[in-house]
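> Sequence below, structure please.
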Amino acid sequence: MKLDILVIAVHPDDAELCCSGTILKHIALGKKVGIVDLTRGELGTRGTAETRDEEAAESAMILGLHVRENLRFRDGFFQNDEAHRLEVIKAIRKYQPEIILSNALEDRHPDHGRAGDLVYDSVFLSGLPKIETTLDGEKQGAHRPRLLLQYIQDRYLKPDIIVDITDYMDTKIKSIRAFKTQFYTPGVEGLDTYISSPEFFESVIGRSREFGKNIGVTFGEGFTSRKLLGVDNLFHLK
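From the prediction side, this is the model:
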């Protein structure tokens, strides 16, 4: 299946926290959007890999994703090396997206920055015909998306572009709450962690408000880009 937008996230719930409003908006616009999670988040303090699988599937239904799969890299121990790049390249060539959204290049969690660099390198390499990959026994063609953006995670980074997600904020919150074992959910027991407190959840909403304020709307999601972004009509800018 060819996708318009492919979100690559190192942990299930990264996409929901950081760019689910953008996902929802573009699906509403008729675009095909999918998520490839790199790991099952098996090192997370709360829940298990199995519960995370279930939560990711529930969230995928809330978002209306066209596809969601998991490459099952080792949480915490994957590397930006040839073997992992080839797997990401296969996923890019499989879905042939126009746009990829990936993890922040700098963040508190070391997996995030490492995954951001892994995807950045793989996007470039995916466009080289001399790198040969196969899927289900058939040779894949080279493909390089025209745009790669990184969503902003725990550490605040100045965005290069902000997407208005005001109409989709309620559903974004529902998709995050699907990860019941990860975030604050009354009645769900578990060890207290940085992300399981009510304050963390409120900070996610506050970040969306802050981004929205900067473009004159209620809620927004911010992205960074390693390349300069262009527009062919100034009136498309807020």
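> Going by C-alpha atoms from here, please, whenever you check contacts or count neighbours.
Will do.
> And the strands in the chain, which stretches?
Here the chain has its strands, by DSSP state E, at 5-9, 33-39, 67-73, 99-102, 134-135, 138-139, 147-151, 161-164, 220-224.
> want to try TSV for those strands, with distance to Ile173 as columns?
Converted to TSV, those look like this (distance: least, Cα to Cα, whole Å):
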stretch	distance to Ile173
strand 5-9	18
strand 33-39	17
strand 67-73	19
strand 99-102	19
strand 134-135	35
strand 138-139	40
strand 147-151	17
strand 161-164	15
strand 220-224	13
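> Out of the ones you listed, which gets nearest to Asp170?
Smallest distance to Asp170 across the strands of the chain (Cα to Cα): 12.5 Å, for strand 220-224.
> Glu82: how many residues sit nearby?
For Glu82, the count of nearby residues is 10 (other Cα atoms under 10 Å).
> how far away is it from Asp121?
10 Å (Cα to Cα, to the nearest Å).
> Relative to Arg207, which of the strands of the chain is closest?
Arg207 sits nearest to strand 220-224 of all the strands of the chain, at 8.2 Å, using Cα to Cα.
> Against Ala115, how distant is Ser126?
From Ser126 across to Ala115, the span is 16 Å (Cα to Cα).
> For Val67, which non-adjacent residue is closest in space?
Gly34 (4.7 Å; Cα to Cα, 6 or more residues apart in numbering).
> mind listing the helices in the protein by residue range?
Ranges of helices in the chain, per DSSP state H, are 14-28, 49-63, 82-95, 110-126, 169-177, 198-214.
> looking at the ones you listed, which is closest to Leu71?
Among the helices of the chain, the nearest to Leu71 by Cα to Cα is helix 82-95 (7.7 Å).
> Counting neighbours, what do you get for Arg93?
Look at Arg93: counted by other Cα under 10 Å, it has 23 neighbours.
> Next: Pro110.
Using other Cα under 10 Å, Pro110 has 11 neighbouring residues.
> Over to Ile162?
The local packing of Ile162 (other Cα under 10 Å) involves 20 other residues.
> residues touching it, list them.
Contact analysis of Ile162 by Cα atoms under 8 Å, 6 or more residues apart in numbering lists Phe211, Gly212, Ile215, Gly220, Glu221, Gly222, Phe223.
> Could you also give me the structure for this next sequence, so I can compare it with the first?
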Amino acid sequence: MNFLGLPKGIDFPLTWRILRMVSAHPYWDLLRLLWPFPWYLRHSLPLPRPQAFAQDNTLFDTRNPLIPQIRLVPLFRARDSPIASFYRIYEAMCARDGPAIGSETQYFWRRPEAQWALEGIPDPRDPDPVRYAVLASLMEAMVDAFNWRLELGLRRGGKRWVERDDDGTPAPFVPEVMPAWAGRVPALEDELIIAEGGTGPRFGARNIIAFEGDLRTV
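This is a model prediction of the structure:
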């Protein structure tokens, strides 16, 4: 760690070059990435309810401006947190934005640090039962999706493909573990439709209609 509480080795020149390319206000955005320190960047809370994204199809982009480009910024990656990325996936899911779900999930998958293990995602303790049910279902679906990738032979952090045995047996791997809090969140009494025709089993178990396939892009 340096005196700002940031990991050593951050490429600040690259951070500045990317910000100058993608941001209309690079100085301001650099300041936002540095403050407050030494804490991780926080996602804006409370999260919108799922219905809010159906009412405003610009809400995800408004709350997460230029996120595909910002994720390339070394300083942002150093200060980003698993819970913030998880919340971005929640928002993309509620917005029914398949490319955003896939790219943010891939970003999460490629973070090899121990603190990015799914088991370590803290309990959101969301007071809104609808949001809480969606978050719990999403967490369960992410664990399923990550273990599916591991069984295929993919490894977190962008490591090379691990071949199966000749008989098709998957190469040994340490599975992602479900956070205990997810299993304690009850189903909704009234059906919630995030995506018409959605067949995601983890969401369906909580009376939520949504797709899970975008979590499994490889």
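> Need the TM-score between these chains.
The TM-score (TM-score structural alignment, normalised by the length of structure 2) is 0.29; 114 aligned residues with a Cα RMSD of 6.1 Å.
> Could you say which one of the strands of structure 1 comes nearest to Lys172 of structure 1?
For those, the distance to Lys172 of structure 1 is smallest for strand 220-224, at 11.0 Å, taking Cα to Cα.
> So which elements touch that closest one?
Other elements packing on strand 220-224 of structure 1 under the criterion 3 or more Cα pairs under 8 Å, 6 or more residues apart in numbering; DSSP states H and E are helix 14-28, strand 147-151, strand 161-164, helix 198-214.
> Could you export the ones you listed as JSON lines, including distance to Ile89 of structure 1?
Output for those, formatted as JSON lines (distance: least, Cα to Cα, whole Å):
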{"stretch": "helix 14-28", "distance to Ile89 of structure 1": "19"}
{"stretch": "strand 147-151", "distance to Ile89 of structure 1": "14"}
{"stretch": "strand 161-164", "distance to Ile89 of structure 1": "26"}
{"stretch": "helix 198-214", "distance to Ile89 of structure 1": "31"}
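> Just tell me which of those ends up closest to Thr39 of structure 1.
Of these, nearest to Thr39 of structure 1 by Cα to Cα is helix 14-28, at 10.9 Å.
> And that closest one, what does it pack against?
Counting by 3+ Cα pairs under 8 Å, 6+ apart, the packing neighbours recorded for helix 14-28 of structure 1 are strand 5-9, strand 33-39, helix 49-63, helix 169-177, strand 220-224.
> Repeat the analysis, applying 6 Å as the threshold.
Applying 3 or more Cα pairs under 6 Å, 6 or more residues apart in numbering; DSSP states H and E, we find helix 14-28 of structure 1 packed against helix 169-177.
> The helix it packs on to strand 220-224, inter-axis angle?
Put simply, helix 169-177 of structure 1 runs at 70 degrees to strand 220-224, going by axes from the mean of the first three to the mean of the last three Cα atoms, to 10 degrees.
> neighbouring contacts of helix 169-177 of structure 1?
For helix 169-177 of structure 1, contacts defined as Cα atoms under 6 Å, 6 or more residues apart in numbering pick out Glu16, Ser20, Gly21, Ser59, Ile62.
> Which two among these are spaced furthest apart?
That would be Gly21 and Ser59, which, of the contacts of helix 169-177 of structure 1, are the farthest apart (Cα to Cα) at 12.6 Å.
> Of these two, which one has the most company?
Ranked by neighbour count (other Cα under 10 Å), Gly21 of structure 1 and Ser59 place Gly21 first, with 29 against 24.
> what about Lys213 of structure 1, distance to Ser59 of structure 1?
Applying Cα to Cα, the value for Lys213 of structure 1 to Ser59 of structure 1 is 27 Å.
> buried residues in whatever helix or strand Met139 of structure 2 lives in?
When secondary structure is defined by DSSP states H and E, Met139 of structure 2 falls within helix 129-152. Buried residues in helix 129-152 of structure 2, defined by neighbour count with 16 or more other Cα atoms under 10 Å: 129-147, 149-152.
> for that helix, packing partners?
Contacts defined by 3+ Cα pairs under 6 Å, 6+ apart place helix 129-152 of structure 2 against helix 201-204.
> try 8 Å
Helix 129-152 of structure 2 is packed against helix 82-94, helix 201-204, with contacts defined by 3+ Cα pairs under 8 Å, 6+ apart.
> moving C-terminal of it, what's the next helix or strand?
Sequence-wise, the next helix or strand downstream of helix 129-152 of structure 2 (DSSP H and E) is strand 192-193.
> Could you count how many residues lie near Leu14 of structure 2?
14.
> That one is in contact with Pro74, isn't it?
Yes - Leu14 of structure 2 sits in contact with Pro74 when judged by Cα atoms under 8 Å, with a separation of 7.2 Å.
> of the strands of structure 1, which approaches Ile205 of structure 1 most closely?
Minimum separation from Ile205 of structure 1 across the strands of structure 1 (Cα to Cα) falls at strand 220-224, 9.7 Å.
> Buried ones in that closest one, by neighbour count?
Residues Gly220, Glu221, Gly222, Phe223, Thr224 are the ones in strand 220-224 of structure 1 that count as buried (16+ other Cα under 10 Å).
> Throw those into CSV and include distance to Tyr151 of structure 1, thanks.
What follows is the buried residues of strand 220-224 of structure 1, written out as CSV (distance: Cα to Cα, whole Å):
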residue, distance to Tyr151 of structure 1
Gly220, 12
Glu221, 8
Gly222, 6
Phe223, 4
Thr224, 6
